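1. Turn this into a model:
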Amino acid sequence: MALILSLDTSTKVCSVAVHEDGELIGSQSYHLQKSHSSLLPVIVEQLMENVEKKLNELDAVALSAGPGSYTGLRIGTATAKGFAFTLGIPMVAITSLDTMFEQVAPMFSNSSVLIPMIDARRMEVFCLAKKGDGQLVWEPKPLIVDEDSFSEFVDEDLVFFGNGSDKFKEMFPHVKFVPDIHPSAAHMGKLAHDKFLKEHFEDLAYYEPDYLKEYRTNVPSQKFKV
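-> Below is the predicted model of the structure:
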């Protein structure tokens, strides 16, 4: 029996879940406007009490690898590493976009092209493309969207979802949109369990989230008097 704690902090929806052999036994999520750092350990503690499990019973910890919020991913990484180091258990990383795909894939046929999107501001998103049967079409990547971005799928049953997709409804009126889909720890179970069985563990000393693009900060300009 593999008991795995999953954490997702890649967006403003902070979620934690516990899976046993890939099956969900409990989860909690919160919509937050500020940092996840102070609440995440509390949420984990509450969830473990709810499912009547103890931290020392865990076999692994899984976390959202990104893409997503730079700060959120850093907090999730630090928390997951802390559990892994303290408990002496391995850590596995799951792409945030894959947990979104897991939620939507059962709704469509194997031939549909599903494109989860996480908002990267303005007309840019983080996305990947997969067939409904899980066949990878596009690797995860940042994409500045225009009217020709998805021209290769003109004859396909195309589906957009995620918080990055809403701004494209007018641009792509013939595409199907699925609302209210976001990265979720509750949907990491099967992916995390598969990596656990294959021993695809992360190196705790060197692991970094997959931001997909360089993080930038806006430095205010300074004016000097002569």
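2. C-alpha only now, for contacts and for neighbours.
-> Fine.
3. how about the helices of the protein, start to end?
-> 40-50, 70-87, 96-104, 189-197 (DSSP state H).
4. Would you indicate which residues of the second one are buried?
-> Residues 70-77, 79-81, 83-84, 87 are the ones in helix 70-87 that count as buried (16 or more other CA atoms under 10 Å).
5. Here is the second sequence; please produce its structure so I can put it next to the first one:
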Amino acid sequence: MKILAIETSASICGLTYREDGKNIASIEREAKRKHAEVLPDYYLRLKEKTRFILSELDGIAISIGPGSFTGLRVGLSFAKGLAFSHGLPLIPVPTLATLSQATGENGFHGVLFYSHGDKVYHQSFEHGGNTTLPKFEAKMDEWSQAIKQYSPDTRLFHCGCHSLLSEKNEILEIQVSSKHVALLAETNFEAWHIKDPKMLVPDYISSFNFGKAK
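-> Below is the predicted model of the structure:
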């Protein structure tokens, strides 16, 4: 299977080309508020580096949200352009699930993803191998309320929540990555791919609510 994965849900902009169960190459950089500017260039550089042929891909994977309002729209628009040009399916991948993948944790854990102000998206997962199962739907809450929803012995991880952390918060940092988007897209291709993604929109809060216009 050949997949191009795109990640624009946070300040990092990234693309990964995955083939036959391996991530062949990635380009990922900090690009806060510059996704629209750098994404086409990253795509061309990755294409030149790996020599993949767009028409031969099995699909385009996109980190679908929740996350940055503008970043998600930029990424999805770019992914749709590539997909429509060659009749390829899109594979929308829940961003919080990719963060769960980034933890490397086996068993129960929670991830918190910065939104704005004191608000965070959060969700708990049971993870084993390449299988990531959400334990409840993604939510957006104030930081203090989100933390209270997890027991003291739950392993917690955060992305972008530095300004909200206190000394008593033993929460490890993780980052979004197109590498995790690619892996989950391949693992869940049959269940998640969309052959006609015209109505697909970014998912700003519910991590498994795909394909519905809002």
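6. quick revisit: okay, the buried residues of helix 70-87 of the first structure in a markdown table with distance to Thr99 of the first structure next?
-> Compiled in a markdown table, the buried residues of helix 70-87 of the first structure are given as follows (distance: CA to CA, whole Å):
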| residue | distance to Thr99 of the first structure |
| --- | --- |
| Tyr70 | 18 |
| Thr71 | 19 |
| Gly72 | 16 |
| Leu73 | 15 |
| Arg74 | 18 |
| Ile75 | 19 |
| Gly76 | 15 |
| Thr77 | 17 |
| Thr79 | 19 |
| Ala80 | 17 |
| Lys81 | 20 |
| Phe83 | 21 |
| Ala84 | 21 |
| Leu87 | 25 |
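7. Which of those lies at the shortest distance from Phe201 of the first structure?
-> Ala84 (11.0 Å; CA to CA).
8. Now which residue in the second structure aligns to that closest one?
-> Alignment note (TM-score structural alignment): Ala84 of the first structure maps to Ala83 of the second structure.
9. show me the contacts for its match.
-> By CA atoms under 8 Å, 6 or more residues apart in numbering, Ala83 of the second structure lies in contact with 59-60, 89-90.
10. For ChimeraX, what selects the buried ones among those?
-> ChimeraX command restricting the contacts of Ala83 of the second structure to the buried ones, with burial defined by 16+ other CA under 10 Å:
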select :59,60,89,90
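11. biggest separation within the contacts of Ala83 of the second structure, which pair?
-> So, the contacts of Ala83 of the second structure by CA to CA: farthest apart are Ile60 and Pro89, at 6.5 Å.
12. residue boundaries of the strands in the first structure?
-> Using DSSP state E, the strands of the first structure run over residues 3-8, 13-20, 23-31, 60-66, 91-95, 113-119, 124-131, 136-144, 158-161, 176-178.
13. quick one: which of these is nearest Gln46 of the first structure?
-> Nearest of these (CA to CA): strand 23-31, 8.9 Å.
14. Have a look at how far, on average, that closest one is from the second structure.
-> With mean CA distance after the TM-score superposition for the first structure, strand 23-31 of the first structure departs from the second structure by a mean of 0.8 Å once superposed.
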